[in-house]
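>>> heads up, no residue letters with this:
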């Protein structure tokens, strides 16, 4: 797992997996809103020690999935369609701003973007779970090209949630999704290298809008199944 997707938990595969699972369960409402979560609950349920349990709760609080109660316990916060809209609006803002900055640069290095795309293409036929990880990384490489560390830091803060939403959305994708998605990312890459800024920005806007629609459809489906 890419380190920036799990932050302080990246050195522990078990803790990273637990964090992903809990985040996904909160979004899907397997943990209903206002469910109390404590270090002890996490230790017992997921067979982890106190330190990673504390780190997981802190990370979830940083991401807005849990909030602190007066007694020091934490409770889950409902993830709404408005939250989803805000997430994808921020993603679009960050990436569009980064792409504009890339076009302003006289000297550009495409190596990281090309490497990310090659991994993405190969994983589309091998590991579907890892595919989403490198989908996030492909866009990370584009923002990295801007040279703006603050935009990159902001993207890394939302990358874990985007990764989880990609996993959730997988259930509504058609069988040919991965081939089509690789071609979409190929167009994004070519638009940066070969097309005008206007054409490139239009491609990214289109891609982000499609991803947001898929994520919203997946969230609605999950919520409906809970009723």
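Structure received. Since the structure is predicted, the reported quantities are computational estimates derived from the model, not experimental observations. Numbering: from 1, shown residues only.
>>> okay, CA-based contacts and neighbour counts for the rest of this
Noted.
>>> and the gap between the residue of the chain most remote from its centre and residue 113?
Here the centre of the chain is the reference, and by Cα atoms, centre = their mean the most remote residue is residue 71, at 31.4 Å. Separation of residue 71 from residue 113 (Cα to Cα, to the nearest Å): 47 Å.
>>> same check, this time on residue 182
Residue 182 sits 13 Å away from residue 113, going by Cα to Cα.
>>> And for residue 77?
Distance from residue 77 to residue 113, by Cα to Cα: 35 Å.
>>> With residue 177 instead?
From residue 177 to residue 113 the distance is 21 Å (Cα to Cα).
>>> Between these two, tell me which one has more neighbours.
Set residue 177 next to residue 113 and count neighbours by other Cα atoms under 10 Å: residue 113 wins out with 19 against 13.
>>> OK, contacts around that one?
Counting by Cα atoms under 8 Å, 6 or more residues apart in numbering, residue 113 makes contact with 138, 141-142, 189.
>>> Quickly find the element holding it.
helix 111-123 (DSSP states H and E).
>>> ok so, going back, which of the contacts of residue 113 are buried? Put it as a ChimeraX command.
Filtering the contacts of residue 113 down to the buried ones (16 or more other Cα atoms under 10 Å) takes a single ChimeraX command:
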select :138,141,142,189
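>>> can I get the contacts of residue 113 in CSV with distance to residue 11 and secondary structure?
Converted to CSV, the contacts of residue 113 look like this (distance: Cα to Cα, whole Å; DSSP: H, G, I helix; E, B strand; the rest coil):
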residue, distance to residue 11, secondary structure
138, 22, helix
141, 22, helix
142, 25, helix
189, 31, helix
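>>> then this one, side by side with the first:
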């Protein structure tokens, strides 16, 4: 894939998974071509890939829209995420490298700093870093099959913009959860890492469903 097309794909994926493009948003080829200064052929390829990932849906005679999720969809995916990512956190407690620990702590530091400063768009920025942290924990589990199964669920659009819905206390709690999970992984405490990750995801989902 050429660099420009890859850049457009990653930018649109980030906008969808962080809620900057909310569920139901209409994406037009003409608008995207103008926004990214790129021709229609690569835009169509990007939209096909986003559709394959479940991030957009193609509606005949209507166009392309950011995917929407029912409550049943959301509950099912979050239940599976809690199972897979808690397992990954337990594996990461044994398999993580020093460089991965360093990056996990850097991500926690960065999110804390952004939350403290509260510059414009800070919640969307935290959401992107949150995705990075969850994906890095999956990577740290050193299980390629688990990573390939779980990575798309970690980016599922049901969590789009979740940090936009959090109260200040809920946001603070979520960032504290990250710290405790990373600490358990650092200490090679498999059971605590599993329990903390499962609790983190289930609590985050409960907070989201109360406010959506």
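Perfect, thanks for sending it. These numbers come from a predicted model, not from an experiment.
>>> rewinding a little: and the gap between the residue farthest from the centre of the first structure and residue 36 of the first structure?
As judged by Cα to Cα, residue 71 of the first structure and residue 36 of the first structure stand 11 Å apart.
>>> do the same with residue 161 of the first structure
In terms of Cα to Cα, residue 161 of the first structure sits 21 Å off from residue 36 of the first structure.
>>> can you pull out the helices in the first structure?
Here the first structure has its helices, by DSSP state H, at 3-6, 13-27, 39-46, 50-62, 81-104, 111-123, 128-145, 149-169, 177-194, 197-226.
>>> from these, which stretch is densest packed?
Ranked by mean neighbour count, these are led by helix 128-145 with a mean of 21 (mean count of other Cα atoms under 10 Å).
>>> Which elements pack onto it?
Helix 128-145 of the first structure is packed against helix 81-104, helix 111-123, helix 149-169, with contacts defined by 3 or more Cα pairs under 8 Å, 6 or more residues apart in numbering; DSSP states H and E.
>>> among those helices, which is nearest residue 208 of the first structure?
For these, proximity to residue 208 of the first structure was assessed by Cα to Cα; helix 81-104 is nearest, at 6.3 Å.
>>> list the contacts for the residue most central in space within the first structure?
Residue closest to the average C-alpha location in the first structure (Cα atoms, centre = their mean): residue 162, at 1.8 Å. Going by Cα under 8 Å, 6+ apart, residue 162 of the first structure touches residue 136.
>>> Look up how far residue 49 of the first structure lies from it.
From residue 162 of the first structure to residue 49 of the first structure the distance is 27 Å (Cα to Cα).
>>> Over to residue 103 of the first structure?
47 Å.
>>> same check, this time on residue 167 of the first structure
Taking Cα to Cα, one finds residue 167 of the first structure at 26 Å from residue 49 of the first structure.
>>> try residue 63 of the first structure
On the measure of Cα to Cα, residue 63 of the first structure and residue 49 of the first structure end up 22 Å apart.
>>> swap in residue 192 of the first structure?
Taking Cα to Cα, one finds residue 192 of the first structure at 46 Å from residue 49 of the first structure.
>>> ditto for residue 218 of the first structure
Counting by Cα to Cα - residue 218 of the first structure and residue 49 of the first structure are separated by 33 Å.
>>> can you check residue 175 of the first structure too?
Residue 175 of the first structure is 40 Å from residue 49 of the first structure, by Cα to Cα.
>>> do the same with residue 211 of the first structure
36 Å.
>>> Likewise for residue 16 of the first structure?
Residue 16 of the first structure is 13 Å from residue 49 of the first structure, by Cα to Cα.
>>> How far off centre is stretch 144-158 of the second structure?
Distance of stretch 144-158 of the second structure from the chain centroid (Cα atoms, centre = their mean, to the nearest Å) equals 9 Å.
>>> Please disregard the earlier target; I meant stretch 174-183 of the second structure.
The answer for stretch 174-183 of the second structure is 16 Å, by Cα atoms, centre = their mean.
>>> okay, that stretch sits on what stretch of the first structure?
Counting by TM-score structural alignment, stretch 174-183 of the second structure lines up with residues 181-190 of the first structure.
>>> quick one: contacts for the counterpart of residue 107 of the second structure in the first structure?
If you follow residue 107 of the second structure across to the first structure using TM-score structural alignment, you land on residue 116. By Cα under 8 Å, 6+ apart, residue 116 of the first structure lies in contact with 134, 137-138, 141.
>>> mind putting those residues in a markdown table, distance to residue 204 of the first structure included?
Shown next, in a markdown table, are these (distance: Cα to Cα, whole Å):
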| residue | distance to residue 204 of the first structure |
| --- | --- |
| 134 | 17 |
| 137 | 15 |
| 138 | 13 |
| 141 | 14 |
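>>> what sits up against the match of stretch 174-183 of the second structure?
With Cα under 8 Å, 6+ apart as the criterion, stretch 181-190 of the first structure contacts 113-114, 117, 120-121, 124, 200, 203-204, 207.
>>> now the residues you listed in TSV, with distance to residue 82 of the first structure?
Formatted as TSV, the contacts of stretch 181-190 of the first structure follow (distance: Cα to Cα, whole Å):
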residue	distance to residue 82 of the first structure
113	31
114	34
117	31
120	30
121	32
124	30
200	27
203	24
204	22
207	20
